[in-house]
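Participant: what shape does this take:
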Amino acid sequence: MQPPLFLVVTALAGALGAAEPAKAPAAPKKDPAKKPAAAAPAKAAPAKAEAPKPAAPAPKAPVLPADDFGKASADLKDKNPMVRRRACDELSRLRDPRAVPLLLPALSDESPFVRSAAVDSLGLLRAPEAVGPVTALLTKDPEAQVRQQAAIALAYLGAKQSEDALIAALGDKETSVRYAAVRTLGALRSAKAEAQITALLKDADSGMRRVAAGTLGQLRSAASLGPLTGLLKDEDPYTRREAVRAIGSLTGDGVKEALLKALADADEATRIHAALALNRFGAPEGEKAVVDLLKSADAAVRLQASNALGTIATKDVGLPALVKAADAEKDAAVKNQFAFAARQVRARLGLPEPEAAPK
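Facilitator: Okay, here's the model as predicted:
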């Protein structure tokens, strides 16, 4: 007996349903009006621990100055003469009076370079106990360099008691020693040496004549006027200039006349020196002579003339000459100097500066 038809259909439908795979549930529909939720912020990484900073270094101890005196003192005994010489120089630089007893033995050093440096240092230190030994070196040392330095040092030492040795040194065979001796005798104002120095005005060396004239100017002896006036005829213009300066330092009859003669010198610079010296006599000739030199072809002479007028120019002669020369001058440097000299004159005479021209 066959089963009823509806049972067969029902069974077949069940078999088919069992064979078909199950469908996944449908995803819910998104609401277009609804914004998606923001993503959660990422967690920050934990901060790393900073490494400890190194400790600040301990302050350094201050550098102490070297014991320059001690080193120089020790170097005086060095085997190398150049080291000993530098030690003498260093001790003079330090200006420490403790160096005097250390330097005195160096006057007998076997090296002339060391002896010379020791003499120089003792002079700069103004060591009175060095006068005797230094004077002995001027007289007896075999090296001209040491004798010359000894003569110079005696000027620093103010060693009037060394006049005789210095006068004797005027006859030294070395010119450098003679030069130093003349200058020191002038610095010491040695009237005792006047005759010997006056004799040097006739020396064959123009430089020696010039130095002798300058020294006589320092001595300021009226007796030297005649010999110095004779030197105004010297062939060397530099010697004549020095003679004029020396005459200008003297007082007494005949000084003004000698300077007036020098205004006619062929050397322009000699005329300027004469004019400056005449200023103390109130002689107008000097000012006029310098005014003429404002027109010199030599720019250096024009500059010297303007410098002199800055000192001696008067309101009615030198000052208007400077103003006129400044207007005509082509050299810018000289023109500026002329204008500066004019301002000097106004300031010296208490005159107002002219008002600037309107632009």
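Participant: could you use CA atoms for every contact and neighbour count after this?
Facilitator: Noted.
Participant: the stretch 51-200 of the chain: helices as residue ranges?
Facilitator: Counting by DSSP state H, counting those that start in this stretch, one finds helices in the stretch 51-200 of the chain at the ranges 68-75, 81-94, 100-103, 112-124, 131-140, 144-157, 163-169, 175-187, 194-199.
Participant: distance of the residue most central in space within the chain relative to residue 117?
Facilitator: Central residue of the chain (CA atoms, centre = their mean): residue 93, 16.9 Å from the mean position. From residue 93 across to residue 117, the span is 12 Å (CA to CA, to the nearest Å).
Participant: second input sequence below; structure requested for side-by-side comparison:
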Amino acid sequence: METPEEKLASPNLGDRLSAVGALRDIPAEHSVALLVKAAQDDNARVRYAAVSLLGQKEDRSVLGLLRTLLTSDPEFDVRAAAAAALGDLHAQEAYEDLAAAFAQDNEWLVRFSILAALGELGDRRAVDLLVTALKGDPLIRTVAAGALGQLGDRRAVGELVAYIADEDWQLRFRIAQALGELGGEEACSALQTLAADPNDAVSSTARSALEQLAQ
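Facilitator: Predicted structure coming up:
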């Protein structure tokens, strides 16, 4: 039976994809080097599969590669996977790379993944960028709201409260979650309003948040 290393050297795409899949459950010390090789494969599907796994390996030696792929890979799904992996690794040193990529990349999936990663990073430098995203593309506003909650910076409360009557219930839902994470008097007041929201998911989330904050 061929090893993952042997399969990665195969000219057959199926073999190389199979090799990456086999590395999922192998400890980092035995898999990261092979995933790094796969992340530079000529085929975008192989690169995407490998990059998606690198964030799960908790090996920060791959940060340089991920930062490069974030801005230089020709395939948007690979760039998005690189952003997600940087978030998984809580790589605050990649904040500037993520912010620059958000400003330059027009693919919504990449931008979505960058905002989600910024929430995972926990770097409060991202507040202004996330607030700006909250005011923009409907496809990414919800993830911006969620990321603001993750950051835990109460400077964002007023910005989130401004959208509690937005017509998009999914945005109101994420705002209820975020306000529950942020807390404070202004957040609680807004959550009381959201607790009467006509959408059940929004109202129940707001009520649960209020209960948690009252403990």
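Participant: quick revisit: give the aligned equivalent of the residue nearest to the centre of the first structure in the second structure.
Facilitator: Taking TM-score structural alignment, the alignment pairs residue 93 of the first structure with residue 25 from the second structure.
Participant: distance-wise, check its match relative to residue 46 of the second structure.
Facilitator: The value you get for residue 25 of the second structure to residue 46 of the second structure, if CA to CA is used, is 17 Å.
Participant: do the same with residue 199 of the second structure
Facilitator: 41 Å.
Participant: surely residue 89 of the first structure meets residue 122?
Facilitator: No: here residue 89 of the first structure lies out of contact with residue 122, judged by CA atoms under 8 Å, at a distance of 10.0 Å.
Participant: who has more neighbours, the two?
Facilitator: Comparing residue 89 of the first structure with residue 122 by other CA atoms under 10 Å, the one with more neighbours is residue 122, at 32 against 18.
Participant: the more buried one -> the second structure?
Facilitator: Under TM-score structural alignment, residue 122 of the first structure pairs with residue 54 in the second structure.
Participant: excluding its backbone neighbours, what's nearest its match?
Facilitator: Among residues not flanking residue 54 of the second structure along the chain, residue 85 sits closest, at 6.5 Å (CA to CA, 6 or more residues apart in numbering).
Participant: residues near residue 104 of the first structure, how many?
Facilitator: Residues lying near residue 104 of the first structure (other CA under 10 Å) number 20.
Participant: equivalent analysis for the one 3 residues further on, please.
Facilitator: The burial metric for residue 107 of the first structure, expressed as a neighbour count using other CA under 10 Å, is 22.
Participant: quick check: it touching residue 115?
Facilitator: Yes: counting by CA under 8 Å, residue 107 of the first structure touches residue 115, with 4.8 Å between them.
Participant: measure residue 38 of the second structure to residue 75 of the second structure for me?
Facilitator: Taking CA to CA, one finds residue 38 of the second structure at 15 Å from residue 75 of the second structure.
Participant: neighbour count: these two, which is higher?
Facilitator: residue 38 (26 against 15).
Participant: ok, the alignment partner in the first structure of the more buried one - contacts?
Facilitator: Per TM-score structural alignment, the equivalent position to residue 38 of the second structure in the first structure is residue 106. By CA atoms under 8 Å, 6 or more residues apart in numbering, residue 106 of the first structure lies in contact with 76, 114-115, 118.
Participant: conserved subset of those in the second structure?
Facilitator: Retained in the second structure by both residues aligned by TM-score structural alignment, their matches' CA atoms under 8 Å are the following of the contacts of residue 106 of the first structure: 76, 114-115, 118.
Participant: may I ask which of these has the most neighbours?
Facilitator: Counting neighbours by other CA under 10 Å, the top entry in those is residue 118, with 33 neighbours.
Participant: quick check: that one touching residue 88?
Facilitator: Yes: shown here, residue 118 of the first structure and residue 88 form a contact pair, counting by CA under 8 Å, at 5.5 Å.
Participant: residues shared between the contacts of those two?
Facilitator: In terms of CA under 8 Å, 6+ apart, residue 118 of the first structure and residue 88 are both contacted by the residues residue 103.
Participant: picking that back up, enumerate every residue touching the residue nearest to residue 54 of the second structure.
Facilitator: Per CA under 8 Å, 6+ apart, neighbours of residue 85 of the second structure: 51-56, 66, 117.
Participant: swap the cut-off to 7 Å and go again
Facilitator: 52, 54-55 (CA atoms under 7 Å, 6 or more residues apart in numbering).
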